[in-house]
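Asker: return atomic coordinates for the entry below.
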Amino acid sequence: MASGLEEIVRFGTADYVVFVGLIATSLGIGVFHAFTGNRNPEDYLFGGRSMSVLPVSVSLLSSYISAIAVLGCPGETYGHGLQISMLSAGTVIGVLLATVIFLPVFYPLKMTSINEYLELRFRSRFLRLTIFLVQLVPTFVYSGLCLYAPTLAMASVTPLSVEANIIILGVVCFVYSAMGGLRAVVWTDVVQMAVVLAGTVSVVVVACVRVGGLEEVWKIAETADRTQLFDLSLNPYKRHTMANVMTMGAVLFLNSYGVSQTNLQRICAVPTIGQARRVLLMNLVGMVAMSILQDFSGICAFATYHGCDPLARGIITSKDQILPYFVMDQMGFIVGMPGLFVAMLYGGSLSSLSSIINSWVAVVWTDLLEPLPWFRNVTRSGAAFINKILSLLMGLLIIAMAFFAKNFGGLFQTTMTLAGVAAGPTLGLYLTGVLVPYCDRRGAFAGLVVSATFLAWITLGASIYGSKPELLPFSNETCPGFYRDHGTNESLFKPAFPAEAPKMEAGFMDHAREVQAPDSATTANASLSENDNWGLMYLYGLSYTLFMTLGMVVFVAVASLVTLITGETPIQWENHGNP
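Answerer: Okay, the predicted model is just below:
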């Protein structure tokens, strides 16, 4: 273990080569596709609907493996154990349901924006625009965070400031997205996924070698109570159990792969529905494999520092700092490894941001601009040019949001918790549209208002009144006596990354993990007992894993009930194209 981090916190020549190589490759792909196509909106936004299965599958996977996952997943298992890994089982359920429920409905419609379905189904343009606005703010807040957090890591190892890194990363991402369209997004995602995979595998391999093999890593983790996977408790106040984690995974990925514009736009970019199914299934295999790797990397890091842990010693201040610390401390001697790690963070952010930009260009163009008189009769080449301008404008907006992200502070987690309010009601709306044929627009509006308001209320209450999750024990018993007795000497040790970076980065992934129900049912029930004179604590103390499901269920129930009470509005299918 390094005696201090002062010697390894700066990039060397090889690190710059690795990092700049990723940036140059991304730009090169964008330039190439700018000159080989994208002459109309269909080509620009969907790759002409002629993309190949494998690159589209890898692109979907790359967007999922964002910088948030790169830092947040290892930090979660390092601090709380492997129970969260049951999310992969829920992922399988969610993706398979999306393949069966939504793909057969949406793919044949050849829509540019998924919100077109709502106008077709409920004959309400206002409902379509309402969902657009509901999704807009959370998307751009998340995008700003995606851009901001990795630049903190880069600023700590290079002479460039956070602000300079925001501009560099933002310009690179938005230029290749605007120039190259979906083809550039997909192929840069493939390159970036290779970088993320190489970095994650390297961490696991080095850790296993350091500790003495996979068996030894597992033995250490088991001794420290970090290998529990099958907690069969049904207590809704317990932060993670097998049931609530699987439920969250199923609902989360049913939403992501069933009704998300960002993902459906690429899934529908292949020529046939059979190929679209293969895209989803291939992506599912990759997601499960990468999730296992990332979760296990946190366990590997814990095993490496077992008995002399950097969190116990105060070298790091957040569980989500463990992977950056591990890379700089244990792998800094490998030529180019720090550069590969930062490139991995950047690659995750680039893939997520470019996908968001491309998909939101499609939504803004189709939902807002195309129906207007000024744009209705524009030529196809003119429409493609407008789409590129939209990409650049969105890029500027996200850069501005990234600068603003520096000021989020403690308010940020509450903001991100509320951002999740949109997902449950949105999924409920589309599920109702597909599976509840008698539900009309009056029921849909009522369900949307009630479920979104209810979910906003309880998530805000949980953020204010809920307890923080408890970390599993860490130890510094095997550290040299000086550190065990006196803690960390700040003159010798310095975190490789600023303390606020991993905290901020993991905030979105966690939603309310840091402000939700405690880890154990005992602690949760004790909390409820202390507040038993206030019944609302029974809502505020619920595990964050149940919130999205709760929003979806409330929407379906309210929408169905209101339709039954008010009387179903007859659907005239021949008028589906009219507002």
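Asker: can we go C-alpha only for contacts and neighbour counts from here?
Answerer: Fine.
Asker: and the helices in the stretch 201-350 of the chain?
Answerer: 214-223, 242-258, 261-267, 273-304, 310-313, 322-330, 337-363 (DSSP state H, counting those that start in this stretch).
Asker: one more, so I can put them side by side:
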Amino acid sequence: MSAGFLFSIVIAYFILLLAVAWKTSKNSNNESFFIGNRNSNWMLVAFGMIGTSLSGVTFVSVPGAVGRDGFGYMQVVLGYMIGYLLIAYVLLPLYYRLKLTSIYGYLKTRMGMLSYKTGAWFFIISRLVGATARLYLVVHILQITILDSFGIPFWVSTLIILVMIILYTFEGGVKTIVWTDTLQTSCMLLGLIICTIYLLNHMNMGVGESLEAMRSSGLSKIFKTDPSRSDFFVKQILAGAFITLSMTGIDQEMMQKSISVTNLKDSKKNMVSLAFIMVVVIGLFLYLGGLLHLFAAQEHLTSKGDALFPDVAVNHMPPYISIIFIVALISALFPSADGAMTALTSSFCIDIAGLQRRTDMNETQKKRFRQKVHLLVALSFLLLVLMFYWINDNSMIGIILKLAGYTYGPLLGLFAFGIFTKRRPDDRWVPVVCFIAPIICFFIDYYTNEKGLFGDFKIGLELIIINGALTFIGLLTISKPVSDLSQLEQDSVH
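Answerer: This is a model prediction of the structure:
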């Protein structure tokens, strides 16, 4: 199939997104952009958050990693489910009670202004790095499969895609993204199901027969039982729970959609539904990964890792499957990038610039300020995607989860300290604690995994727990008891 035809499919899909954006952004304002006027439908939010949570990394990297890790990623996913339930019954009630627009506003009242700014900056760094790593993977695949044939440089391809995203998020923000994410999640899941059915039919296998073939090939093993390994199941499940608490529960991008739902009861439904849906959906991605590796062995393909699924879909499947794959791939791309850009814009405007509190600007000036910030966020995306292009790693899922351990750990420690203690830290020292904890983690990780400080024992994704614990301990050392926490929360509301 010609690259020109595939490119026309991408353009047609983008025009559809623009139409949705035009329809949903009518009469939008800053409130629409930041939290969708708090009237989002919980079912749409839950369904759309599947696409945001998965992204192009899950679509390509999780199936590709089955050849190396089997179904071991399901250990982390079981932890995800625990994390989603904790968010629903611990964090969401807190956010709704305080009527937060930015969830980091909780830190300001609970700990102080510097704690608030520190939390916001750690979110900005965390989401910026994670979202651009995801964006890089999908742009890189589109570059190889379509855009190289036109002689378009990688940086131009990235710029074009970012301009596309700006065009449909510039006005509506969250109000638009709730609907575009629903569309994109539908396309992504449809692509997953169709590719799975095609592979089963092509290899003339039933589900039971394919699972037996995967078991015989060592592709379907889930639980790893060696405590010294980084993929030991207890470590992975715990890490999955804390990763979800961090990358969803205390992440402004994910939570601004949840708190845009009309009331707490419906927002809880959104999160609990997501917990169970994610187990099923990622299970399907792992199953697809097993089928891809069986297909590769049958056809004697050499592709592996992130390159396997694109190679099979574009070069070894019928043209209509290639079209479905490209549509599903870009459907996986946009939710992870558009929501991140909107959330980063929101966090900078609200948390760093204090836009909602500014009395020296009218609504029109505030809107122009927000739009300028949105453009600067897009520029930051461009620069970081180019950085990942130069790094060019074989499996981005590992990089993203590793980076999350360093950048989300301090946020985890800050929120855990605020929720589970009755102490208030010295606000002046909070930034120091939050920056020292990841540095200590770097040396722990280096000397344990690279230098073999503890023999065969390795640290894996539980690094985020260590980082959060170090932050929590540091906050304890610089804190003193508070007599009335409820009054602090009441002050934040008023």
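Asker: drop the TM-score for these two in here.
Answerer: The TM-score (TM-score structural alignment, normalised by the length of structure 2) is 0.89; 483 aligned residues with a C-alpha RMSD of 2.8 Å.
Asker: out of the helices of the stretch 201-350 of structure 1, nearest to residue 36 of structure 1?
Answerer: Comparison of the helices of the stretch 201-350 of structure 1 against residue 36 of structure 1 by C-alpha to C-alpha identifies helix 337-363 as nearest, at 17.7 Å.
Asker: between helix 322-330 and the closest one, find me the angle.
Answerer: Here the directions of helix 337-363 of structure 1 and helix 322-330 differ by 150 degrees (axes from the mean of the first three to the mean of the last three C-alpha atoms, to 10 degrees).
Asker: what would the helices of the stretch 201-350 of structure 1 look like in TSV with distance to residue 86 of structure 1?
Answerer: Below are the helices of the stretch 201-350 of structure 1 laid out as TSV (distance: least, C-alpha to C-alpha, whole Å):
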stretch	distance to residue 86 of structure 1
helix 214-223	17
helix 242-258	6
helix 261-267	23
helix 273-304	10
helix 310-313	25
helix 322-330	21
helix 337-363	23
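Asker: most packed of these?
Answerer: Ranked by mean neighbour count, these are led by helix 337-363 with a mean of 27 (mean count of other C-alpha atoms under 10 Å).
Asker: any idea which of the helices of the stretch 201-350 of structure 1 gets closest to residue 51 of structure 1?
Answerer: Shortest separation from residue 51 of structure 1 across those is recorded for helix 261-267, at 8.6 Å, computed as C-alpha to C-alpha.
Asker: that closest one corresponds to what range in structure 2?
Answerer: Taken onto structure 2 by TM-score structural alignment, helix 261-267 of structure 1 occupies residues 252-258 there.
Asker: quick check: the aligned residue for residue 85 of structure 1 in structure 2?
Answerer: Under the alignment (TM-score structural alignment), residue 85 of structure 1 maps onto residue 74 of structure 2.
Asker: can you pull the contacts of its match?
Answerer: Counting by C-alpha atoms under 8 Å, 6 or more residues apart in numbering, residue 74 of structure 2 makes contact with 222, 279, 282, 283.
Asker: just the closest of these to residue 249 of structure 2, please.
Answerer: Residue 249 of structure 2 has its nearest neighbour among those in residue 279, at 17.4 Å by C-alpha to C-alpha.
Asker: counterpart of the closest one over in structure 1?
Answerer: Counting by TM-score structural alignment, the partner of residue 279 of structure 2 is residue 288.
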